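1. Here is a sequence with its predicted model. Questions after.
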Amino acid sequence: MDFEQMKTQLLELLNNRTLINATISQPRQKSNELKRVKLKPIDLRGVYTIQIEYQYERILKHANVALEEFPTHLEALLEQFRQIHAEFSTEKVHIQLSKKNKVLWKSDKTAEIKQVNLSHNRKKQYLLDDATAYPFLIRLGVQTEDGKVKKQKYDKFKQINRFVEFIDDSLEYLPKDRQIRILDFGSGKSYLTFALYHYLKVEKGFNIRVTGLDLKKEVIEECNRIAQDLNYDDLEFLVGDINDFNEETAVDMVVTLHACDVATDMALARAVKWGAKVILSVPCCQHELNRQLQAPALDVMVQHGLIRERFASLATDAIRAELLSLVGYDAQLLEFIDMENTPKNILIRAYFTGKKPSEEQRAKYNAFIQFLSATPFLENELRDYLQ
């Protein structure tokens, strides 16, 4: 078999869509910074696609390539590497190339036909696999250089995966015909911001532009450096708070994590006014209702400071979810991570549906607010939308 015959036969196997995975290795030049390349088929919004993972010394890069465009990429890879291990549904193929492109082709056919898995998930329980190296997790210190989750960071890894599950559940509400605009208020060290970007951009192939906003200048500068090193071109971090951000007139997704007290309400109000299709919010430090609460019928319970604080926190999030429902969102309160890891484990998830509230729903909300003697900040912010 000569070189051209090898390419033809290999492309024929690929065109049959029987690829399970492949590794291209042994660089022709020792100076080549690209050490190996891995291939796997994925279903990208209904289109059969080859995902190419470029493995450099310290970082990984990904590209999703349509099958009809893959021959050009294969040509470039064969110029750089001399070995291919590929597994197809009915056989395993090993290809070794000499310096002058003489071909050694070995095929191990199997009687057992394997199923081609086009899912992005390596393991059912995690959307981000704990046995796969992710450049952003390595840079953020969650994984070691060889892709193992650090023992002391496993809770953070689980939190990231839980957040990615919420992102995955939200995909149907995001636009498919244009760039998706996403804002993250209070991004902090940005573990979840990077996870959001990686999952939507790299894993799912969405056209997105993400901005993280935080008040800590040093943290923002470091996050921008990491984004640049990872070639996350559509991810930026800016110094500022929710009130000062006036750069946008429309946003598709708003994420707000641990914004303190009414800062969460400011972010929720902004999201509504921007017409956000998806809102994901993990509140923090709900003091507003605690200060206002006057409900004699609850005195037996709320006379205790600890209980009063917890009740006010839960009631505040229930009020926020109900207000979002009253302005056209399908809003839910969900457990973010296990209570044993942090008490701040409630996530408000809201999808815009445009559904009009019933008079009964409005009446129940008003009765609850009157019972607590509350004047919620968010209600005042959304007054024009509650008419």
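-> Noted; the coordinates are in hand.

2. C-alpha only now, for contacts and for neighbours.
-> OK.

3. Now the residue nearest the centre of the chain: closest residue in space, sequence neighbours ignored.
-> Computing the C-alpha centroid of the chain and ranking residues by C-alpha atoms, centre = their mean puts residue 196 first, at 2.5 Å. Spatial nearest neighbour of residue 196, excluding adjacent residues (C-alpha to C-alpha, 6 or more residues apart in numbering): residue 164 at 6.6 Å.

4. For residue 135, see how far away the closest residue to residue 189 other than its chain neighbours is.
-> Once flanking residues are discounted, residue 189 sits nearest to residue 219: 6.3 Å by C-alpha to C-alpha, 6+ apart. For residue 219, the distance to residue 135 equals 19 Å [C-alpha to C-alpha, to the nearest Å].

5. quick one: which of those two has more around it?
-> The residue with more neighbours, out of residue 219 and residue 135, is residue 135; 21 against 18, by other C-alpha atoms under 10 Å.

6. Take this one as well and set it beside the first:
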Amino acid sequence: MNAVDPLHADFLAQLTASVRDESFVKLTLGKPRGADATLRNLLVRPIALRGAAHLSFVWRHERQDITKNHPVGEALAALTPLIGTDFYSAHLFTTARLAQLEFNKKGEPRLTYGPATTEKVDVAHDRTKPRLLTPESQAWLEKLGVTNHAGTVREGLADKHRQIHKFVEILSHLAAEANLPTHRPIEIADMGCGKGYLTFAINDYFNHVAHRAAHVQGIESRAELVTLCNRIATETGRTQLRFVQGDIASAKLPPLDVLIALHACDTATDDAIAKGVQAGASLIVVSPCCQKELRPQLHAPAVLAPALRHGIFQERHAEFATDALRALLLEWAGYDTKVFEFISTEHTARNLMITAIKRANGEVRTDGAAARAREFAAFYGIKSQALARHFGFIL
């Protein structure tokens, strides 16, 4: 295909002009011809990012979408070599008309036109998203210093604010899946709750958003934070919420429905999981941190040795092995697990979440689940691990 073919050049000129004069609505590229067999199409639309014009590229693959945002000039430069090479179909939607550029098997272009799109241009990128917390949550957000009296997020706390709302969104889905009681208040413990940001959010979600009565207890080792959080809970009328001093390992828990422990360091995550299982929790949510215990034990296949001489790969390898084994042990203990990134690494590096929902059918400790955990441990040479010890599970 000749890159300077008049029809091809005309289409590129129309694309550039529509972006510049703001008549551009979107561009879709299809019929992929590149090396990636999983790629389906590319969707491009205008956005405003930090007050500047950008184009958002959504690369749609068979099993995932990948979004990348580019300044206008950079984006147009990137699109030019894609059209007619990596993609044989291009649809340019503008407020004036639709331009369709199609290439045949020989790479010869055909340019046709259609009516203007009725789709509205929405360049908002950082637009306000619907939140699951009610306006009443502003009272504790302000007292904990996340927002000011006007409800504006304080400088430097945007990531914290985003994390709070993202966690509540995830919690809403997990609560719908878990077999939580409806005939009595839900019993919840937040282990190692720190300043209580998420503990307050948990309380507000169940008691004020989902309208499901819940008793929420935050457990924190630092006395000054316990005092602060109890004072704010009292001042904001959150009578179902209380904070107690203690650590994860020694905490005495009543029967629970939900146990949460975010960023508990190293084996403290194992302690929290074990506490949740022992307390009969239907839902366990943890975000592990500093997975150090297994690192000295790991004996990976020889083919990995050259890579694992790098400390960062050793660290990530230990994280994977630790959290994968935790998930396998939870499955043996009668839970269905999910492991995922709960908030982008752009906002926090500690972003892995393990969730476990107790099986409603009561199926626990099957031979198959035990074998999978032992085979995994044997592959890595793991002889001992904190959660396995809590469970009395022999690796």
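-> That came through, no problem. Computed from a prediction, not measured in an experiment: that's the story for all the values here.

7. And the residue nearest to residue 196 of structure 1, what's its match in structure 2?
-> Under the alignment by TM-score structural alignment, residue 164 of structure 1 pairs with residue 168 in structure 2.

8. The host helix or strand of residue 140 of structure 2: how far from the chain's middle?
-> Per DSSP states H and E, residue 140 of structure 2 falls inside helix 138-143. Between the centre of helix 138-143 of structure 2 and the centre of its chain there are 25 Å (C-alpha atoms, centre = their mean, to the nearest Å).

9. mean deviation of that helix from structure 1?
-> By mean C-alpha distance after the TM-score superposition for structure 1, the fitted helix 138-143 of structure 2 averages 1.5 Å away from its aligned residues in structure 1.

10. Show me what the helix or strand following that helix is packed against.
-> Using DSSP H and E, the helix or strand that follows helix 138-143 of structure 2 in sequence is helix 158-177. On a contact count with 3 or more C-alpha pairs under 8 Å, 6 or more residues apart in numbering; DSSP states H and E, helix 158-177 of structure 2 meets helix 197-204.

11. what does the helix it packs on correspond to over in structure 1?
-> Counting by TM-score structural alignment, helix 197-204 of structure 2 pairs with residues 191-198 of structure 1.

12. For the matching stretch, which outside residues touch it?
-> 136-137, 140, 160, 163-164, 167, 184, 187, 208, 210, 212, 235 (C-alpha atoms under 8 Å, 6 or more residues apart in numbering).

13. Drop anything exposed from those residues.
-> The neighbour-count criterion (16 or more other C-alpha atoms under 10 Å) marks 136-137, 160, 163-164, 167, 184, 187, 208, 210, 212, 235 among those as buried.

14. which one of those is nearest residue 336 of structure 1?
-> Residue 336 of structure 1 has its nearest neighbour among those in residue 163, at 7.4 Å by C-alpha to C-alpha.

15. In contact with the closest one, which residues?
-> 192, 336.

16. repeat that for 6 Å
-> Counting by C-alpha atoms under 6 Å, 6 or more residues apart in numbering, residue 163 of structure 1 makes contact with nothing.

17. what lines up against residue 241 of structure 1 once you look at structure 2?
-> Using TM-score structural alignment, the partner of residue 241 of structure 1 in structure 2 is residue 247.

18. got it, and residue 175 of structure 1?
-> Aligning on TM-score structural alignment places residue 175 of structure 1 opposite residue 181 in structure 2.

19. tally of neighbours for the residue lying closest to that match once chain neighbours are set aside?
-> Distances taken as C-alpha to C-alpha, 6+ apart place residue 257 nearest to residue 181 of structure 2, at 7.9 Å, with adjacent residues excluded. Burial of residue 257 of structure 2 is recorded as 24 neighbouring residues (other C-alpha under 10 Å).

20. Residue 257 of structure 2 maps to what in structure 1?
-> That one, residue 257 of structure 2, aligns with residue 252 by TM-score structural alignment.
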